[in-house]
Each structure stands twice: as structure tokens, then as C-alpha cells.
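Asks: here is the input, now give the coordinates:
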Amino acid sequence: MKNLFFFDSMITPKIITFIYWLLLVSAVVSGLSFMFGGYSGMTFGSFIGGLLIVAGGALGARVWCELLIVLFKINSNLQKLSDSSQ
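Replies: This next block holds a predicted model:
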């Protein structure tokens, strides 16, 4: 508990993991609703578009979350380097 109150331990990477899974689920749901939604008829373009939404959303969510995690890894490594030099 002390680590949490004095910012020795970061909780944001755990939150980012949760947000990644939420973004992934939303990309799949959005893509499926685009593919099989109640539009003016099922067309091949809407099916391909839905697949692109799923793939692009999953890739975009992954890249965004990885970039955020990299920042926290850099912070962790800098703290280790600082502790070892003292």
C-alpha cells in the first residue's frame, strides 16, 4: 500500500491493459455491426469494410497502448539506473 501512495509503483500500466481489451472489444463489435448491420442490403463492400474496421481498430489499439507502455518502461529503467548509480 505504501508503494501506491508514494508513487513507487505505477498502476497506469494495469489500467492501460484493461483499456486495450476494451478497445479491442469495441473494434470487433464496431466491425461486426458494420458487416451485418441493418443497412439497405448486405453488400460485399460493407463486409470488407467491417473486416478493415476490425483489423485497423485492433492494430491501432495495440500500437497506441504499446506506445504508452514504452513510456512507463523507460521510466522504470531510468529509476533502476538512478538507483544503481547512487
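
Asks: make it CA atoms for all contacts and neighbour counts henceforth
Replies: OK.

Asks: show me what contacts the residue most central in space within the chain?
Replies: Centroid-nearest residue in the chain: residue 20, 2.9 Å away (criterion: C-alpha atoms, centre = their mean). Residues in contact with residue 20 (C-alpha atoms under 8 Å, 6 or more residues apart in numbering) are 61-62, 65.

Asks: list just the nearest of those residues to residue 84.
Replies: Within the contacts of residue 20, proximity to residue 84 (C-alpha to C-alpha) peaks at residue 65, which comes in at 28.9 Å.

Asks: mind listing what the closest one touches?
Replies: With C-alpha under 8 Å, 6+ apart, residue 65 has these contacts: 16-17, 20.

Asks: and this one, so I can compare the two:
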Amino acid sequence: MLKSFLNFDEMITPKIITIIYWLGIIGVVIGGLMAIGTSITFGGSILAGLFSGLCTIVFGVIGVRISCELIILSFNIYGKLREIAENTAVK
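Replies: Model prediction:
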């Protein structure tokens, strides 16, 4: 196990992406709720604050999901290319 880790035969980033995804979702939701709360606290338009907070949450969650999927996609492509290379190697 240590040898495969040190030789980069096993990737740890795909496992870490799940944690990063959930931390990103939590951060986006907190940021959206803070946008709503800030608008209400500082006497801005409640409707505008609610709209901006909800947009932050919706588009932020989508953005976090897309970015994590792109990272996972690159590792899936790497895995498939490695599989192809092993199957087509001259023996």
C-alpha cells in the first residue's frame, strides 16, 4: 500500500474530492444565508437580499458540483487511458 502511494499508482484526490464537495456546499449555503441576513440587518431591500441569497445558494451549489465533477472526470479519463495502455501494451 505504501509503495503504491509513493509511486503514485493510487490516487488520493478522488477520495478527497467528496470532502471538498461537502465543505463547498456548506460554505455556499452559509454564504447565501449571510447575504440574506446582511441585507436584512443593514436595512436593504429584504426582497433583493432574499433573491441574492437564494441565487448565491442555487448557483453556488451548481458551481461547486460542476467543478468537483470536472476534477473527478479528469481522474476517470486517466484511469481509462491507463487501462487502454495496459491492454494494448506489446507483450
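
Asks: now the TM-score, please.
Replies: Once superposed, the chains reach a TM-score of 0.91 (TM-score structural alignment, normalised by the length of structure 1), with 86 aligned residues with a C-alpha RMSD of 1.3 Å.

Asks: what strand or helix carries the residue nearest to the centre of structure 1?
Replies: helix 12-36 (DSSP states H and E).

Asks: what residues in structure 2 pair up with that helix?
Replies: Under TM-score structural alignment, the counterpart of helix 12-36 of structure 1 in structure 2 spans residues 13-37.

Asks: what's the mean deviation for the matching stretch versus structure 1?
Replies: Taking mean C-alpha distance after the TM-score superposition for structure 1, the mean distance separating stretch 13-37 of structure 2 from the aligned residues in structure 1 is 1.0 Å.

Asks: next: stretch 49-60 of structure 2.
Replies: Relative to structure 1, stretch 49-60 of structure 2 is 0.6 Å off (mean C-alpha distance after the TM-score superposition for structure 1).

Asks: what range in structure 1 does that stretch sit on?
Replies: So stretch 49-60 of structure 2 sits over residues 46-57 in structure 1, by TM-score structural alignment.

Asks: give me the contact list for that stretch.
Replies: Residues from elsewhere that reach stretch 46-57 of structure 1 (C-alpha under 8 Å, 6+ apart): 23-24, 27-28, 30-36.

Asks: if you set the cut-off to 7 Å instead, what comes out?
Replies: Here stretch 46-57 of structure 1 makes contact (C-alpha atoms under 7 Å, 6 or more residues apart in numbering) with 24, 27-28, 31-32, 34-35.

Asks: got the angle between the top helix by length along structure 1 and helix 12-36?
Replies: Counting residues, the longest helix found in structure 1 (DSSP state H) is helix 44-85. Between helix 44-85 of structure 1 and helix 12-36, the angle comes out at 170 degrees (axes from the mean of the first three to the mean of the last three C-alpha atoms, to 10 degrees).

Asks: which SS class is residue 9 of structure 2?
Replies: coil (DSSP: H, G, I helix; E, B strand; the rest coil).
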